[in-house]
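A.B. asks: This is the structure alone, sequence omitted:
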């Protein structure tokens, strides 16, 4: 059964033939609640034990010895170093100068800064006014230095004056202005245990000059060392701790062995966005956080996380600050190891579908009492069908960025073709008609190619964009510079885009398989190997030794069911079906210029082995309930007298999408 689909890259091919119904989801954030189910089968928002961690993923002592052994302290085992990352910068929301100083003084300060740069002098000063309250003075000092790292703030009680910092001017002659600004923010933040890494610098004489400056001007506050990582050398600066010797002690190393597990509840935030904020506030790297899976943005989600180098007490101290940003932390406890991606059984969903109506009904027409019976029948038939038969296991629209002008799979295709410049331009394509700061910054980059100016326009919250712009500013916008820009992102972020492309191909493949070969198992299909069958813990999908090719006899005898059929995600280790689907994959990849693709991008350290994904998925513990939204606390709601709402509760395996399950139930894009 086919039907037009508005969902990006998700074909409208269904497994059941019921009529379905119309409705809307995510009207409210609380309408979509996702709760991770850990490896022991417990929902993490009720489980009081620490998350189940992979016993084979013990702490690697190499990371604790990086400083002594001269391995880059800013690089995780799986992620590349984020040179110049804003890991120590406090929340910019706390530093609104127009609020702290008043609009007039704030504008005067902005003009003063322009005058300083134009006249190239250090002699000018500006009075910001008189502040009798010491807490107010402290806020002024922090806010001005955060916004303008090159300024000094001087208190002549109760007056505060500003002038250019001569140390900043000297450092900006040795490194880029962006690095100088970030270094001064790092110094000002003084986050315990934090470090800052300058950009790669293979000129030993220049590094020596930088070391001498740092030692002369900041030697009592920081220590600096050069580290070599994969042939590239850079200077890393670490804050000293008062009363401790320069050489790191056993206690220092033990701090890096600390792992703290917690449950994160977030609202209307991407998982990576939440991690970026927490990392900045705690003074650690985003790669110091491990998690089992990415969760929806427009939802309330509960998931397990582990952060290293942060004690439970320190995390608890930051909980109130995180809550202001839509993140609630609970079940904070010490553990011995990190989490592993995919180390979960699945997710539990609590969904609300509002404004129910039959297909063909007007969007503004609420069902009357005489249609409630028909709607109830439609809902029951739909839910029972999906409970019994499952749904086509498509990757959901959020895999591709459904609302973006250029979706993630297009960027992934460019990366697989090693078109680094094209991939960067696609990444920085703004939303059509978008006038928000992010879109304006992207548009400016495409028009001018000026990464530095674009960086100044890009919101601080856009961590990925800012990392890439820093690299583009440092290395240029040619092929090599664009490759460095991609390398500035963590490995998990880089590989997301090629995976999105492979997911699009998989979605098209399953629709073609059902359309051309039907709902029966056919010769040449790939299925689970029945004897000794098991799933990989990290993906929920099989490895190639467990794959069996269906024979003619097995097709005729009906040995296998459609729920056992697998389709491969393109990669360099997978087996393709030995029927018409095998040639379809070859032709499909060739049409995108990937006929000879090895699914490796050496310059970006990406390798895509591929995997196998079941054609169907099935919800577990599926329950539903209808209610009339026309009454709230016994009072009729105007315009909603006969509006019906459906609540759904069910569990899905990891990597399965609730929106796709709901799509099969409703026979439309909800």
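C.D. replies: On my side now, so go ahead. Please read all numbers here as calculations on a predicted model, not as lab measurements.

A.B. asks: alpha carbons only for contacts and neighbour counts from here, please
C.D. replies: Noted.

A.B. asks: which helices and strands does the strand ranked longest in the chain pack with?
C.D. replies: The longest strand of the chain (DSSP state E) is strand 346-357. The contact analysis (3 or more CA pairs under 8 Å, 6 or more residues apart in numbering; DSSP states H and E) places strand 346-357 against strand 22-24, strand 32-37, strand 644-653.

A.B. asks: Comparison target, given below:
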């Protein structure tokens, strides 16, 4: 499958003998810790740690009678406000006829301070309306302390959750729009990951209280800042990965390859997870978007959600309903809870059910981080193909035609890690390089040009303009582990504990490998350089199923042998009884 996406070459050799293994057999086999720009590696809390404010009750808010009442508020109005503070009900109208701007302002301030923000004010033509909690028109307006920076940054750890889904779930609980949640980038779903997240105008205590509501997600380490988290602004990621079911005689070969890997690095391909594993790849959807084929793009996304791809969940049934009937409103009605507001399919069906166009589904309804992934995937596919051509023709040595990150020729002391290839799109600095030329040739086959990406900048975050051809895995460590059962836990997860080292023994062999990669590089591609195997999701899933079938066959064989031994034992007992009775 990886060859379909341009992953054909290796930094160490043109061909490499595969070493079969299993990746991500358990969620805790794949741990990702974001590394911030200052080098800080985010930690993942122990399963035993209880995070701050988890499940705590909110402090009771009381009326602050010390706040001085403006003379323009009558005692009757004050009594009505106190009553509204105690219980929800109809809005209280504070008349402001003939009042100055400063007097009206003093009313807002008094209500905010006396009732600690619990009562919400809204100015209308006939006065100031006061309610207990937000109304439909005041929900998006917030009073924020000017002395506190508006962005609340926090660490989000998740297990077996897509980053986009987790962020949209958090947005829903915080009652903010999904675009108010910012991250440095997407982290793997099947694994345990830690990353920084920011949200606008939400208090630390409100964020921490999410720990009592979320499952498979933990939040902590809040800090107020003036700027939100920005895509790609981190240094990279620290990986701790377990490869299972290695052949017992593979240890010497893998040890040798790891030493080579430490010196040569690997081809910096975009991994197969970039392209998905469903009937329409994200690159194919991205191509449709770049060609402005909006309807086709939407229908490919919805077809990917059909039963068979999402194990017949409600999203799959909703997608099937839409594809069969074309009735978006009816299909949207089949979704429940997070499936309606935290899935791409839910966003599309909601948009269409409200009369939105095919284009609006792509360019507005789907959150920017999600919709950008499709265009990125198409760019990534082209980059992979160009990278493979360069490595196949020249190898790892620096050639006179190679350029660096700024598009200028490399100096005499440059290494293969300094070589850069542009991504598709208009880029003056790389206009005369072999990379730009080869990309243009592929684009022409698809009926496009480099300029086809330019007008997408407003609605899509297209990111980097070039990418290094080779990457070094830093702070590389590895060790081999013996274990007894196929699903023995070998690393701590978000909610699970690994077996103690003293119990790591048995006939099965695994490799634990740890390394740090710069932002945008793929751990599965790095592992490919070591194992020589396709480390993509589809390939690993097939290998896992094969392993389970073999294990099942082994168990069946053992049961059969036990039954045969039991039958033989019974026959012997019957013979002994018969002999003793003669």
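C.D. replies: Structure received. Predicted model only: the values in this text are computed from it and were never measured.

A.B. asks: thinking again about what came up before, go through the helices and strands packed on strand 346-357 of structure 1 and pick out the most buried.
C.D. replies: Of these, the one with the most neighbours on average (mean count of other CA atoms under 10 Å) is strand 32-37, at a mean of 24.

A.B. asks: So for the longest strand of structure 1, what gets flagged as buried?
C.D. replies: 346-357 (16 or more other CA atoms under 10 Å).

A.B. asks: list the buried ones in the helix or strand that that strand is followed by?
C.D. replies: Sequence-wise, the next helix or strand downstream of strand 346-357 of structure 1 (DSSP states H and E) is helix 369-389. For helix 369-389 of structure 1, burial by neighbour count (16+ other CA under 10 Å) applies to 372, 375, 378-379, 381-383, 385-387, 389.

A.B. asks: again with stretch 104-111 of structure 1
C.D. replies: 105-106, 109.

A.B. asks: is it fair to say residue 444 of structure 2 lies in a helix?
C.D. replies: Yes: counting by DSSP: H, G, I helix; E, B strand; the rest coil, residue 444 of structure 2 is found in a helix.

A.B. asks: That one matches what in structure 1?
C.D. replies: Aligned by TM-score structural alignment, residue 444 of structure 2 pairs with residue 590 of structure 1.

A.B. asks: and if you look at residue 218 of structure 2?
C.D. replies: Match for residue 218 of structure 2 (TM-score structural alignment): residue 328.

A.B. asks: Just the element for that match, please.
C.D. replies: Here residue 328 of structure 1 is assigned to strand 327-335, by DSSP H and E.

A.B. asks: Compare that strand with structure 2 and give me the mean distance after superposition.
C.D. replies: Compared with structure 2 after the fit, strand 327-335 of structure 1 shows a mean deviation of 2.2 Å (mean CA distance after the TM-score superposition for structure 1).

A.B. asks: got the contact list for that strand?
C.D. replies: The contact list for strand 327-335 of structure 1 (CA atoms under 8 Å, 6 or more residues apart in numbering) reads 48-50, 258-267, 274, 311-312, 315-316, 319, 322-323.

A.B. asks: picking up where we left off before, possible to save the buried residues of strand 346-357 of structure 1 as a markdown table with distance to residue 404 of structure 1?
C.D. replies: Shown next, in a markdown table, are the buried residues of strand 346-357 of structure 1 (distance: CA to CA, whole Å):
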| residue | distance to residue 404 of structure 1 |
| --- | --- |
| 346 | 27 |
| 347 | 26 |
| 348 | 27 |
| 349 | 25 |
| 350 | 26 |
| 351 | 24 |
| 352 | 25 |
| 353 | 24 |
| 354 | 25 |
| 355 | 27 |
| 356 | 28 |
| 357 | 29 |
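
A.B. asks: Which stretches in the stretch 401-550 of structure 1 count as strands?
C.D. replies: In the stretch 401-550 of structure 1, the segments counted as strands under DSSP state E, counting those that start in this stretch are 526-528, 547-549.

A.B. asks: quick one, what contacts the most centrally placed residue in structure 2?
C.D. replies: In structure 2, the centroid-proximal residue (CA atoms, centre = their mean) is residue 163; its distance is 2.6 Å. Taking CA under 8 Å, 6+ apart, we find residue 163 of structure 2 in contact with 186-189.

A.B. asks: for residue 313 of structure 2, same thing?
C.D. replies: Taking CA under 8 Å, 6+ apart as the test, what residue 313 of structure 2 contacts is residue 307.

A.B. asks: how about it, what's its partner in structure 1?
C.D. replies: Match for residue 313 of structure 2 (TM-score structural alignment): residue 436.

A.B. asks: if I look at that match, how far off is residue 297 of structure 1?
C.D. replies: 19 Å (CA to CA, to the nearest Å).

A.B. asks: For structure 1, give the helix that spans the most residues.
C.D. replies: helix 491-517 (DSSP state H).

A.B. asks: start and end residues in structure 2 for that helix, please.
C.D. replies: Against structure 2, helix 491-517 of structure 1 falls on residues 368-394 (TM-score structural alignment).

A.B. asks: post-alignment, that stretch versus structure 1, mean distance?
C.D. replies: Counting by mean CA distance after the TM-score superposition for structure 1, stretch 368-394 of structure 2 comes out at 1.4 Å.

A.B. asks: so how far is that stretch off the chain centroid?
C.D. replies: 19 Å (CA atoms, centre = their mean, to the nearest Å).

A.B. asks: Then stretch 516-529 of structure 2?
C.D. replies: 16 Å.

A.B. asks: In structure 1, point out the residues matching it.
C.D. replies: Under TM-score structural alignment, the match for stretch 516-529 of structure 2 is residues 651-664.

A.B. asks: okay, how far is it across that stretch, tip to tip?
C.D. replies: 15 Å.

A.B. asks: on that earlier part again, now the strand holding residue 328 of structure 1: buried residues?
C.D. replies: 327-329, 331-335.

A.B. asks: Also stretch 173-185 of structure 2?
C.D. replies: Within stretch 173-185 of structure 2, judged by 16+ other CA under 10 Å, the buried ones are 174, 176, 178, 181-185.

A.B. asks: Quick one: residues contacting the residue nearest to residue 442 of structure 2 when sequence neighbours are not counted.
C.D. replies: Closest residue to residue 442 of structure 2 apart from its sequence neighbours, by CA to CA, 6 or more residues apart in numbering: residue 382 at 7.2 Å. Contacts for residue 382 of structure 2 (CA under 8 Å, 6+ apart) come out as 423-424, 439, 442.

A.B. asks: Apply 10 Å and report the result again.
C.D. replies: Residues near residue 382 of structure 2 by CA atoms under 10 Å, 6 or more residues apart in numbering: 5-6, 283, 423-424, 438-440, 442-443.

A.B. asks: what about it, distance to residue 291 of structure 2?
C.D. replies: Counting by CA to CA, the gap from residue 382 of structure 2 to residue 291 of structure 2 is 15 Å.

A.B. asks: Right, I'll leave it there.
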